[in-house]
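Undergrad: predicted model and sequence follow; I will ask about them next.
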Amino acid sequence: MRVTLAAATLRRHPARTALAVLGIAVAAALLLDMVMLATGMRESFRSLLLTRGYQLRVSPKGTLPFDSEATIDGATAIVGALRANPDIVAVSPGLGATLGLPSQRIPSVFSLGLESNVQGDYALDAGHDMPVDDTLGGGVPVPVVVNRAFLVRTGRALGDTLTVAAGIDAQLRTAARARVVRLTGEGRFFYVPGETPVMALPLTVVRSLLGPAYRDRMSVAMAESRRADSAGVEAVRAWIATTQPRVTAISTETAIRQVEERLSYFRQLAFVLGAISLGIGFLLVATLVTLSVNERRGEIAVLRAIGTQKDGVLRQVFLEGFFLSTAGIVAGLVLGLVTAQWLNGILRDFPGLPAAFDFFLWSPEAAWKSLALLLVSGTLAGLVPAWRAASIPIVRALREDAVG
């Protein structure tokens, strides 16, 4: 009975009810998007770092991986020591450099020297992977993996050969060292912006191209702990810090904290806008229910006069707020998911961001908790008008209704 009366009351003014539901839907969508923004960056970055299971990054002392052009000397000994530790499952060394592309549409390409059997920087989407090291000899093209942006920018296709060079003299148009490579694979690079052309070569090839000064250097090494829990990873990190004083070992948790410090503005913005959306939903429901109660003072007085108890009136008005909030939240859920996908597409196009990074990420627990909070807030918004409705003086309300 109460449900029927509450629904009939809302249908009495369809335009007003529809506008209120739309307003609550916008508030719910804003709240959902802000929750997805606040939790999405953290979880997306965590997922990005753990794509291949590596929980630790070893970088030059005092720097973040690829935060500068600094490299680590004595890489062979460091990697060997890490691989000898029984608590470490795998180690992936890498050396980043910019190599020239003579006679190509783009003058240079960001290149990664990797060991293909342990690399954690890309996933092969098409073609064949590169070899672990330069076992083919200087006269045979070296198989390499490139991303889609490289193929588009250079106009090349898998199977083509080209020359990469280092130590280029711009005036004499000569290169100190060069190698012919064959594009054998297309990869999706996790940590490189999608619009940036990138090439992966065997680590030994990149070292030989860069010259004797780089014969035993690396930019970063990724390590996978045998124990995946925080305590196990931290134990390995502490061991690296103790035994390898020339490098900095960064765990996934530490990297996430450092990134959150840099992106704290987004989290603060999400918190403020989320609080505003809760307030908007509360005020919309409170305003509409109050208008409804004021218009029906005589009707409510009649119900009280024929024996309806206060708690019956209270429940009916509460149901109106509940129905409004529920309808708005359901519509807001759909609207929020659509706008989050749209906004995520815009933000992912910002230059310098990894191709696999997402700003908005669906988190069921956080999303349902936030929407449930909005539902409770909207339902409680009818508390004051419901109490006023239940406390209407019967005789005076009937007289005013008759005179009106």
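TA: Now that the structure is in, tell me what you want to look at.
Undergrad: could you use CA atoms for every contact and neighbour count after this?
TA: Will do.
Undergrad: other residues contacting the helix or strand R179 falls within?
TA: Counting by DSSP states H and E, the element that carries R179 is strand 174-189. With contact meaning C-alpha atoms under 8 Å, 6 or more residues apart in numbering, strand 174-189 is reached by 121-130, 138, 140-148, 157-169, 209-211, 355.
Undergrad: stretch 139-147 now?
TA: Contacts of stretch 139-147 (C-alpha under 8 Å, 6+ apart): 128-131, 134, 136, 161, 179-189, 197-202.
Undergrad: buried ones among those?
TA: Among the contacts of stretch 139-147, the ones that count as buried by 16 or more other C-alpha atoms under 10 Å are 128-131, 134, 161, 179, 181-189, 197-202.
Undergrad: tell me the gap between the following helix or strand past the strand holding R179 and the middle of its chain.
TA: Remark: after strand 174-189, the chain's next helix or strand is strand 198-202, criterion DSSP H and E. With C-alpha atoms, centre = their mean, to the nearest Å as the basis, strand 198-202 stands 26 Å off its chain's centre.
Undergrad: helix or strand for the nearest residue to A38 once chain neighbours are set aside, which one?
TA: Take A38 and drop its neighbours on the chain: the residue closest to it by C-alpha to C-alpha, 6 or more residues apart in numbering is R267, 5.0 Å away. Using DSSP H and E, R267 falls within helix 264-295.
Undergrad: pasting the second one now:
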Amino acid sequence: MTELTLPLRGLIARPLRTLLTVLGIALAVAGFVALTGLTAGVQRSFASGIDENGADLVVSQRSTFNLVSSTVPRALGPALSAVPNVEAVSGVLLNITTADEDANIVMAGWPSGSFLWKDVPLVAGRLPVPGDQWPVILGQSIAGALDKRVGDSVELQFQPYRIVGIASFSSMLNQNSAIVPLEGLQQLLSREDAFTLFEVRLKRPLDADGIAAARTRLVAAAPGFVVGDTEQFANSIRIFDLLRAIARTISLVVMAMASVAVANTLLMAVNERTFEIGVLAALGWAPRRILRLILIEGVFMSAAGGVIGIVLGALTMEAAAKTRFAAGLIVPYLSGWSIAQALIFVFIAGPLGALYPAWRATRLLPAEALRRI
């Protein structure tokens, strides 16, 4: 028996207890992976959705809490448009609402004549035109989920809209969004003089120095507001920090519970294997070697739980993202860093849980252990 095969034999000898402990660790890891992955996914999706519309910079309220709580005054638009190297400025009004009280989607209001309408990738229908009564363009994914076609009606913000076009965007957020003329949405939300943000398009060609110079001038033109690229805007939304903090707190609590489960399993194993440990000590195994034996068992269970948990977390994210209730708002994202964090957690929790049982095993005297048979 080697120091690797002996721990494996010990775990296999009590399969049900080992399996339950591994599953406990796996659920803890899955919770961490799913919570952190979904939070990062929503953040990245929101940034890519705005970036896809052709904006280079975003002007928003400082320290906005969630995706739609930012407020910038309409009167700020002319000052932004007057900044050198700015090609176009468009106010955007965002809202999260339900479509036919069936799916949660992002509703975006764009002004008539905005550059945002220019490159809408229509696959059916047309863009709204003057004279349309409550027109809307749906992303292809949400249109399919709701089984909607051009000419159908969909209720948004308690108002029936007529679908005039369906667009195939590249970002998940836009694929599950509804784009409407700004004026109607402002009326529904009673926000005639305010936008959620301004999207700014700079003159081409672009280079890093030109973008930095334009950003500096825009900051001067919009004192008290935040100017940044789409990723910086998404990172500034405070609700993502809150969600990450919640995810870490819940994960730490669950990981502590997993560590206790490891300790309980190995402590029972030490009590049941008193004779075996006594024989090893009688054969000349040093306390340090016995300690290492029990710790390896904890590491094995943690590693198995970690791998299973990462797979379960990824599957949980996919399942959550496919629900109609969360269409377009929840986007799975599994990064190497989140996997590394999960594995760091389990490889700390496992050995920590195994420390006390391992210490107990080293305290057994060979003669006393052999007398317990």
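TA: In hand now; what should we look at? Model, not experiment: these values are computed from the prediction.
Undergrad: let me see the ranges of the helices in the first structure.
TA: Using DSSP state H, the helices of the first structure run over residues 2-12, 14-49, 75-84, 148-154, 203-210, 230-243, 252-262, 264-295, 297-305, 310-347, 364-380, 383-390, 394-403.
Undergrad: for F110 of the first structure, which of those helices is the nearest?
TA: Nearest to F110 of the first structure among the helices of the first structure is helix 148-154; the distance by C-alpha to C-alpha comes to 9.8 Å.
Undergrad: which strands and helices lie in contact with the closest one?
TA: When contacts are defined as 3 or more C-alpha pairs under 8 Å, 6 or more residues apart in numbering; DSSP states H and E, helix 148-154 of the first structure sits against strand 174-189, strand 198-202.
Undergrad: find me the equivalent region of stretch 272-285 of the first structure in the second structure.
TA: On the second structure, the counterpart of stretch 272-285 of the first structure by TM-score structural alignment is residues 249-262.
Undergrad: now that stretch on the first structure. Mean distance?
TA: After superposition onto the first structure, the mean distance of stretch 249-262 of the second structure to its aligned counterpart is 1.1 Å, using mean C-alpha distance after the TM-score superposition for the first structure.
Undergrad: and W239 of the first structure, what pairs with it in the second structure?
TA: Using TM-score structural alignment, W239 of the first structure pairs with R217 in the second structure.
Undergrad: mind checking how far L201 of the first structure is from T184 of the first structure?
TA: The gap separating L201 of the first structure from T184 of the first structure is 11 Å, by C-alpha to C-alpha, to the nearest Å.
Undergrad: now for those two: what residues contact both?
TA: The overlap between the contact sets of L201 of the first structure and T184 (C-alpha under 8 Å, 6+ apart) consists of 130, 143-145.
Undergrad: aligned to L371 of the first structure, what sits in the second structure?
TA: Correspondence of L371 of the first structure to the second structure, assessed by TM-score structural alignment: L343.
Undergrad: wait, that match sits on I308?
TA: No: assessed by C-alpha atoms under 8 Å, L343 of the second structure is found out of contact with I308, at 11.1 Å.
Undergrad: quick one: contacts of the match of stretch 272-285 of the first structure?
TA: 21, 24-25, 28-29, 31-32, 298, 301, 345-346, 349-350, 352-354.
Undergrad: and those, which is closest to T2 of the second structure?
TA: G298 (16.4 Å).
Undergrad: next one: the closest residue to L10 of the first structure other than its chain neighbours from V164 of the first structure, what distance?
TA: Leaving aside its sequence neighbours, L10 of the first structure sits nearest to T17 (C-alpha to C-alpha, 6+ apart; 6.2 Å). Separation of T17 of the first structure from V164 of the first structure (C-alpha to C-alpha): 67 Å.
Undergrad: same deal with A249 of the first structure?
TA: Counting by C-alpha to C-alpha, the gap from A249 of the first structure to V164 of the first structure is 32 Å.
Undergrad: give me the nearest residue to L6 of the second structure, chain neighbours excluded.
TA: Computed as C-alpha to C-alpha, 6+ apart, the closest residue to L6 of the second structure that is not its neighbour in sequence is L293, at 7.7 Å.
Undergrad: quick one, what contacts the closest residue to A149 of the first structure other than its chain neighbours?
TA: Leaving aside its sequence neighbours, A149 of the first structure sits nearest to P197 (C-alpha to C-alpha, 6+ apart; 4.9 Å). Going by C-alpha under 8 Å, 6+ apart, P197 of the first structure touches 109-110, 146-151, 153.
Undergrad: in a markdown table, list these along with distance to A175 of the first structure.
TA: Below are the contacts of P197 of the first structure laid out as a markdown table (distance: C-alpha to C-alpha, whole Å):
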| residue | distance to A175 of the first structure |
| --- | --- |
| V109 | 15 |
| F110 | 17 |
| V146 | 22 |
| N147 | 25 |
| R148 | 26 |
| A149 | 25 |
| F150 | 21 |
| L151 | 23 |
| R153 | 22 |
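Undergrad: buried members of those residues into PyMOL, please.
TA: Here is the PyMOL command that picks out the buried ones among the contacts of P197 of the first structure, judged by 16+ other C-alpha under 10 Å:
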select buried, resi 109+110+146+147+148+149+150+151
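Undergrad: A212 of the second structure - how many residues pack around it?
TA: A212 of the second structure has 12 neighbours, counted by other C-alpha atoms under 10 Å.
Undergrad: measure it to L291 of the second structure for me?
TA: Going from A212 of the second structure to L291 of the second structure by C-alpha to C-alpha gives 58 Å.
Undergrad: how far away from the center of its chain is the longest strand along the second structure?
TA: Scanning the second structure for the strand with the most residues, using DSSP state E, yields strand 86-99. Put simply, strand 86-99 of the second structure sits 23 Å off its chain's centre (C-alpha atoms, centre = their mean).
Undergrad: how about it: buried residues?
TA: Judged by neighbour count using 16+ other C-alpha under 10 Å, the buried positions of strand 86-99 of the second structure are 86, 88-99.
Undergrad: which non-adjacent residue is nearest the residue mapped onto G113 of the first structure from the second structure?
TA: For G113 of the first structure, the aligned residue in the second structure is P111 (criterion: TM-score structural alignment). Spatial nearest neighbour of P111 of the second structure, excluding adjacent residues (C-alpha to C-alpha, 6+ apart): L182 at 4.8 Å.
Undergrad: also V395 of the first structure?
TA: A301 (7.7 Å).
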